[in-house]
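**Student:** Got a sequence here, can you build the structure:
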Amino acid sequence: FLFLRNASATLIPSVVVPLSLVGTFGAMYLLGFSINNLSLMALTIATGFVVDDAIVMLENIARHREMGKPPLQAALDGAKEIGFTLVSLTISLIAVLIPLLFMGDVVGRLFHEFAVTLAVAIFISLLVSLTLTPMMAGRMLKGELQHEREDFLTRVIARYTVWLDWVLDRQRPTLLVMLATLVLTAGLYMVVPKGFFPSQDSGVLQVVTEAPQDISFAAMAERQQALAEKILEDPAVASLSSFIGVDGTNTTLNSGRMLVNLKPHEERADRAQAIIERLRTKLSDPATGVTGIRAYLQPVQELSIEDRVSRTQYQMTLTSPDMEELALWTNRLLERLQQVPALSDVASDLQNQGLQAYVEIHRDQAARLGVSVAQIANALYSAFGQRQIATLFTQANQYRVVLEVDPSRGDGLAALETTYVPTRTGGPVPLSTVATVTQRPTPLLVNHQGQFPASTISFNLAPGASLGEAVEAIEAAQREIGLPLSVEARFQGAAEAFRSSLSNTLWLILAAVVTMYIVLGVLYESFIHPVTILSTLPSATVGALLALLVTREPLDLIAVIGIVLLIGLVKKNGIMMVDFALEAQ
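**Tutor:** Here you go, the predicted structure:
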């Protein structure tokens, strides 16, 4: 409306958006797609692309109307003149998305639906722009159309003409600047930090707690409760749920979990990552934290490819046939990684420092007293097991009666020393009379991966660090400590997907450029015109990479997709310039 000063002209392109999106919804239904984060992102991006074609068509029709042509004739001439340009724009833009369709691994499966949805929306917008937009323009553009060119826009066009003449008079330096921009693009790509998925603030934090491996259930419950109270003191926390005990997620007694619900965004000043840093500082301080338990915090992500619950966000697994060698090198690597500035909350799930009591029976002494091994086993089970001796029934419930040793008689080895076993004569004797109890370290848990013993080292990123920097630092640490070939180290989950996607990122961008060149070459039947159109890409890519450096954001998958779409957007402007230049010839 600001340019054409006509309400009807404003209404025409606005109709294209809902029609294109409705058509896209129909295609998504036929393809079996769902409404999710990725498809919604595609539809959001498509909104800008679909209206662009209609605006180009309408502007060209309006130009013919300003020549004095009647509305219907202006619509026919304008559509005929700009039709090939719109087809070129759409086909080349869809061609940019082709590499996304053939991405492999988990990332490819994630973004396949995104690429198809966006391509369908762009194609439907082309059909609408070539049919409905000219028809509506021929029927609705009845009044006078006047571009607002008397002041600001006229001065902009005049200044652009001066600059264009200046550039055309200096073609060789301009080409050198373009080549320098291409080199600068490659340099910026090398120095910009790399990432995988941006961290989301979903309003939920996951907390994994870890206590000493020889802790009891009662002590673990007490410390977990104290830790929960400390977390609830934070003004940004609304509520939490806490879990301890051995289950499908907590594989050992000394670990626990919490899900912390944050207050809505409008009721808190900080984002999730800042809250995590504040809680981490508070809980790790001996004066304000809880002694004997450690908490590992990470934000819950709506889009995640992790297949396990770990202490922190990223994981690396070590495997070896030798359990002792695995434990040795896990501890060495853990100590080295805890010194890396790019990492925080480095932890391992190696649980080999538990305690186990061994009862060694003196068989000669037990035989003299008439104590059998079965009697000793039954006495121990009655004292420390879950022996059910009765069931009490009421009108509504039933209660199982379970034997246990009197807690006042002590715990640990002290409870074993006060345990009595029956003899043949009927009188009980202390367990220490017929057996010796010793305490030895033992693994609480032995994880396996690929049938081999495995341990997982998990880590978070330090503030300001990228996943690419962390991966490089970990690989350097492995070389520094001399990790043997018998111990295999491999990233898992998001870290592993990042490594595979990092090697494909550059090829993805190059494939998009090559695909566009081939498509444009076929459309224009020329080798030179596609080069002219694509010559604007380096400057746009430099701007994108500089924006990432200035904002200290990593080049993650979302940024790569943004650059790919930016390539398509910049290319559209180049196509229009080349088309009008060819028409002017």
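**Student:** drop to CA atoms for contacts and neighbour counts, all remaining ones
**Tutor:** Noted.
**Student:** buried sites along stretch 76-90?
**Tutor:** 76-79, 81-83, 85-90 (16 or more other C-alpha atoms under 10 Å).
**Student:** Also stretch 249-263?
**Tutor:** In stretch 249-263, counting by 16+ other C-alpha under 10 Å, buried: 250, 252-263.
**Student:** what does stretch 100-109 give?
**Tutor:** Using 16+ other C-alpha under 10 Å as the test for burial, stretch 100-109 gives 100-101, 103, 107-108.
**Student:** Over to stretch 437-446?
**Tutor:** residue 444.
**Student:** Alongside the first, I'd like the structure of this one:
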Amino acid sequence: MRLPEIAVRRSISMIMVFIAFIGFGIFSLSQLGLDLFPKLEFPQIVIVSMMRGTGPEEMERLVTDVLEESVSQVMNLKNIESTSGSGSSVIFAEFEWGTDMNQAEIDIRNALDLYEDQLPEDVTDPMVIALDPSLSPIMFLSFSSDVLNEAELRYLIENDIEPLINRIDGVGSTMTRGGIEEQINVDVNPIILSEQGLSLSQLVGALSSVREDVPAGDFSFNGTYMNMKVETAFHSLEEIGRLVVGQNAGMPVQLQNVASIYRGYKDIKSIVRVDGSSSVVMVVFRRADANTVNVCGRVVDSLSEIDDSFGSAFSSSIVFSQADFINKSIMNLADTGLIALVVASLVLLFFLRSWRTSLVVAISIPVSVILCFIALRLFDITLNLISLSGLVLAVGMLVDNSIVVLENIFRHREMGQSPQQASIAATEEVGMAITASTLTTIVVFLPILFVPGITGMMFRDMSLTISFTIIMSLFVALTLVPLLASKTKNLVSSHKKGSIAHKHSLKMDGVLEKYKALLQKALTRKKLVILGTAVLLVISLLVMQTIPREFMEQPDMGFISLNAERTFGTDLESTDSTANVIEMQLRELLGEDLQSMYVKVGQEGGMEAVMGDVGPNQMSFMMRLCDVTDREKSVSAYKDEIRNMLDEMPDIQYDMEKSSQMMMGSSNAVEITLYGDDLEELRSVAEQIGVELSSIPGTKEVTTSIDAHSTELSFVPGYVQLAMRGLSPAFVSGELSTAFQGAPATFYREIDDEFDVVVRLAPEFRDSQEDFRAFTIAGMPLDGLGTFVERIASPEIARRNQSRVASIFCAVSGRSLGDVAKDVDVMMDTLDTRGMRFEVGGQTSDMKETLLFLGLAVIVAALLVYMVMAGQFESLLEPFIIILTIPMALIGVIWTLFITGTTISVTSLIGIVLLAGIVVNNGIVLIDYANRLRADGMDIVNAIVTSGVTRFRPILMTALTTILALAPLALGLGEGSEMWAPMAISVMGGLTVATALTLFLVPCLYVVLGSHKRFAKFSRKFQTDDKN
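**Tutor:** Here you go, the predicted structure:
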């Protein structure tokens, strides 16, 4: 027995199967994780090395050069980018998409080990970090207190609260920012130190030797066994002061003789405010394999328990939680899916005029979706914006197969067959046609899976979700629909004469008669219909050239991130004054739409050296707005207003794009990379490009990576003078670093508290450049040991593929990215770059590459659809006729995008790919039935007219359910829906025109080509050869 016959004749067994599947589906749904985007493995690895007191050029020469040389030998490497700063070297190794990143990380570690002996002794071991979405913070937690000072609050959060948060399942790491930290200061008097004949390195060495109590072994005395240790740890500040650090004239010199020892504070490197008040903020990161929503929920629960445990010591609040946007977006898409379900059901009820019949078809939607959850669980796909949007897109298509089956069952019932016979015979009759239709919808997603880069990875979940759902709908159409139809006696209710339903039926009959007349008229003017459609296609393709192009729409997440900086070298206090002004202006601009604002001035280093710029001139602002439905302006509109505000501040550079891209490819809209060896020449040409770029309409936030510069004071040692005193340049460098930056020498414990002990000059001896010049080493001022040279230096040196580079980048607003990209290409072709090589990249490059591959994906999808249809019809002619609806559907896509002002982007092109699999389905059903009628002896014209009239209602129903079900998504209402509006608009416009073409153009082509002897002979030849 075939599948429909099994379902009808063994109905109880089949119902039990569906109940079991639905149970598994609901269980699978409960196990699916919620996330913002699919699980992605980014092909990037970061290598970070630190060396205190080393300038950018020295870091480049001594560290970055060596590390880049080692990394460059690793397989599948695409690009190497590095930044050498003061005391830091950060290298980004980018690999080809699809590379096994676990193996790549091992290869990099092995390569670094081979070059380890070529690095300076003072450099830290290179830290290798694989980039992934878990490096983006998922939560910002704010802590404030009325009873604790800033140092006490910071200590409490860092030592008591942070460990509790880190123990939460799924939390990867945390960072605490803001407040002030305590330390033990050893402020040295350089005059007394020189009189005693000692050096700072001797003090650091003496303190470093006293760290922990040292075990002395196990001993047994007279049968008593005991452990012994040598107590060396300090128990009080007085003990630190009594430490002997050297001798002078045979007398011991204690630390307190040359320095003041007291409990003080670390130098403040950053200031944090939340909603205008000083605060301590904890940044929470998740593990790479953890679910964002679940982790955020556990942190919120734990935070509530912590608040109860610590009473009134502090108050906490959530500044930012990624789970909020994820939950709102998922719920919004789920609501959109429910609306689509209701709309599709109403369309069915309108056409079928019976709630029983409509219910039989409509039930296929929730059942198919629930069964799809089983596949999602098996393939480890989470419920995210991509996969859930795939479900929403599929809702309108899930009834297509069921409509065709039920319409055919109704026709067989009218022929006098019993409910069971009609259900079996009708389903088997159209079984191959709907199977082919399902295959054509699925195969269009194969090319998307092979699109390189972030696009292919992102939309894999959508492709699989739609495919799984449509396969399930086919299974439902072949089993559950005929089963339910066989149990429904009155499949279509009879309506009394004069009733609304009866009048509706008469109107539908009238519509069919009008369609039949129009189709017959079109068939008498076949060439005019075909030529007119071809001309309209050509005009549409010309109109398409005027439609703006974008890479990918950014969803309105309700957050604005702003990074700004003052001139390099600006101190923290001055930067904070500027930040206060910007903060006040932002509050005034955003008004009641602002829910909270996080402000950070300066940077504390650490991982921030990897994620962004470090320095006291840096400012970061993060603003959380109210829900998009509760405000009149979008995030994009507010960004434009903020840009206008900041453009009036001449000393400020800023960007709002890097922190808002959610790792969706390149962060800069336009990025021009200039290659050269001379830093000054690079700066000069980069500034010139920046000026020209600013003049292009639509460019915003134009900045260059090399425009900042600082005055560097270099000490050039006299090697004879040093040799006469037994000194080395390395020793001088160490003394200077300790004197003016400070050196952590040991730590001091007090009960459960632990503090760094930092050696440095007393503040009054390290306050000016004169103090620097007067600093004595071995009894000799620096002036006597060498010379000082002042010069302009870059605070950072950037490189790409082992060559120095300068990057010029900008955001785009008010114009399409494609139009700006064209102007940039023209600008760079005419600009004198003094022979320097350049590349234009950023999102412009990503857009060109991705749109090219997606354009090819559309062509490949059409070929695959043709191959599937050729296999079904065993003909080359009929598939050729049907496949012509794909380019003709572009007419609807182009004009819909043009009229609605929607750009051509990744999402709209994916809509066209999806359209290629949808638009042919109605043509398959139409021609399949026409071929059956011709096989029964009917002539070609009457066969296609009868097929058109018979299939008119199911074609119209399947098209309208898909089109109207996409309407909520096309409107782009609610969080996260902006990304999918272009896709829905493309499908709606294309399917509307394609439906009309299926009903009129396909019959004309069918008659013209089917009647042409050469085409008909060509098609029959293949069929005959196959039979022989």
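**Student:** follow-up on the earlier one: and the buried residues of stretch 76-90 of the first structure, which is closest to residue 147 of the first structure?
**Tutor:** Nearest to residue 147 of the first structure, judged by C-alpha to C-alpha, of the buried residues of stretch 76-90 of the first structure is residue 78 at 16.8 Å.
**Student:** Skipping its backbone neighbours, what lies nearest the closest one in space?
**Tutor:** residue 61 (4.6 Å; C-alpha to C-alpha, 6 or more residues apart in numbering).
**Student:** now for that neighbour: what does it line up with in the second structure?
**Tutor:** Residue 61 of the first structure maps onto residue 409 of the second structure when the alignment is built from TM-score structural alignment.
**Student:** and that match, helix, strand or coil?
**Tutor:** helix (DSSP: H, G, I helix; E, B strand; the rest coil).
**Student:** Relative to residue 303 of the second structure, how far out is it?
**Tutor:** Distance from residue 409 of the second structure to residue 303 of the second structure, counting by C-alpha to C-alpha, to the nearest Å: 60 Å.
**Student:** try residue 403 of the second structure
**Tutor:** Counting by C-alpha to C-alpha, the gap between residue 403 of the second structure and residue 303 of the second structure amounts to 52 Å.
**Student:** of the two, who's got more company?
**Tutor:** Remark: of residue 403 of the second structure and residue 303, residue 403 carries more neighbours, 26 against 19, as counted by other C-alpha atoms under 10 Å.
**Student:** In contact with that one, which residues are there?
**Tutor:** Going by C-alpha atoms under 8 Å, 6 or more residues apart in numbering, residue 403 of the second structure touches 361, 954, 957-958.
**Student:** How much space separates it from residue 114 of the second structure?
**Tutor:** Distance of residue 403 of the second structure to residue 114 of the second structure, given as C-alpha to C-alpha: 67 Å.
**Student:** One more: residue 968 of the second structure?
**Tutor:** Residue 968 of the second structure is 58 Å from residue 114 of the second structure, by C-alpha to C-alpha.
**Student:** do the same with residue 690 of the second structure
**Tutor:** Applying C-alpha to C-alpha, the value for residue 690 of the second structure to residue 114 of the second structure is 41 Å.
**Student:** Which one of those two is surrounded by more residues?
**Tutor:** A direct count of neighbours by other C-alpha under 10 Å for residue 690 of the second structure and residue 114 places residue 690 higher, at 20 against 10.
**Student:** What residue in the first structure is paired with the more buried one?
**Tutor:** By TM-score structural alignment, residue 690 of the second structure lines up with residue 334.
**Student:** Trace residue 432 of the second structure over to the first structure, please.
**Tutor:** In the first structure, residue 432 of the second structure lands on residue 84 (TM-score structural alignment).
**Student:** Grab the longest strand from the first structure for me.
**Tutor:** strand 452-461 (DSSP state E).
**Student:** Take the buried residues of stretch 249-263 of the first structure and write them to TSV, including distance to residue 133 of the first structure.
**Tutor:** TSV is the format used below for those (distance: C-alpha to C-alpha, whole Å):
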residue	distance to residue 133 of the first structure
250	60
252	66
253	67
254	67
255	63
256	61
257	57
258	55
259	52
260	51
261	49
262	48
263	47
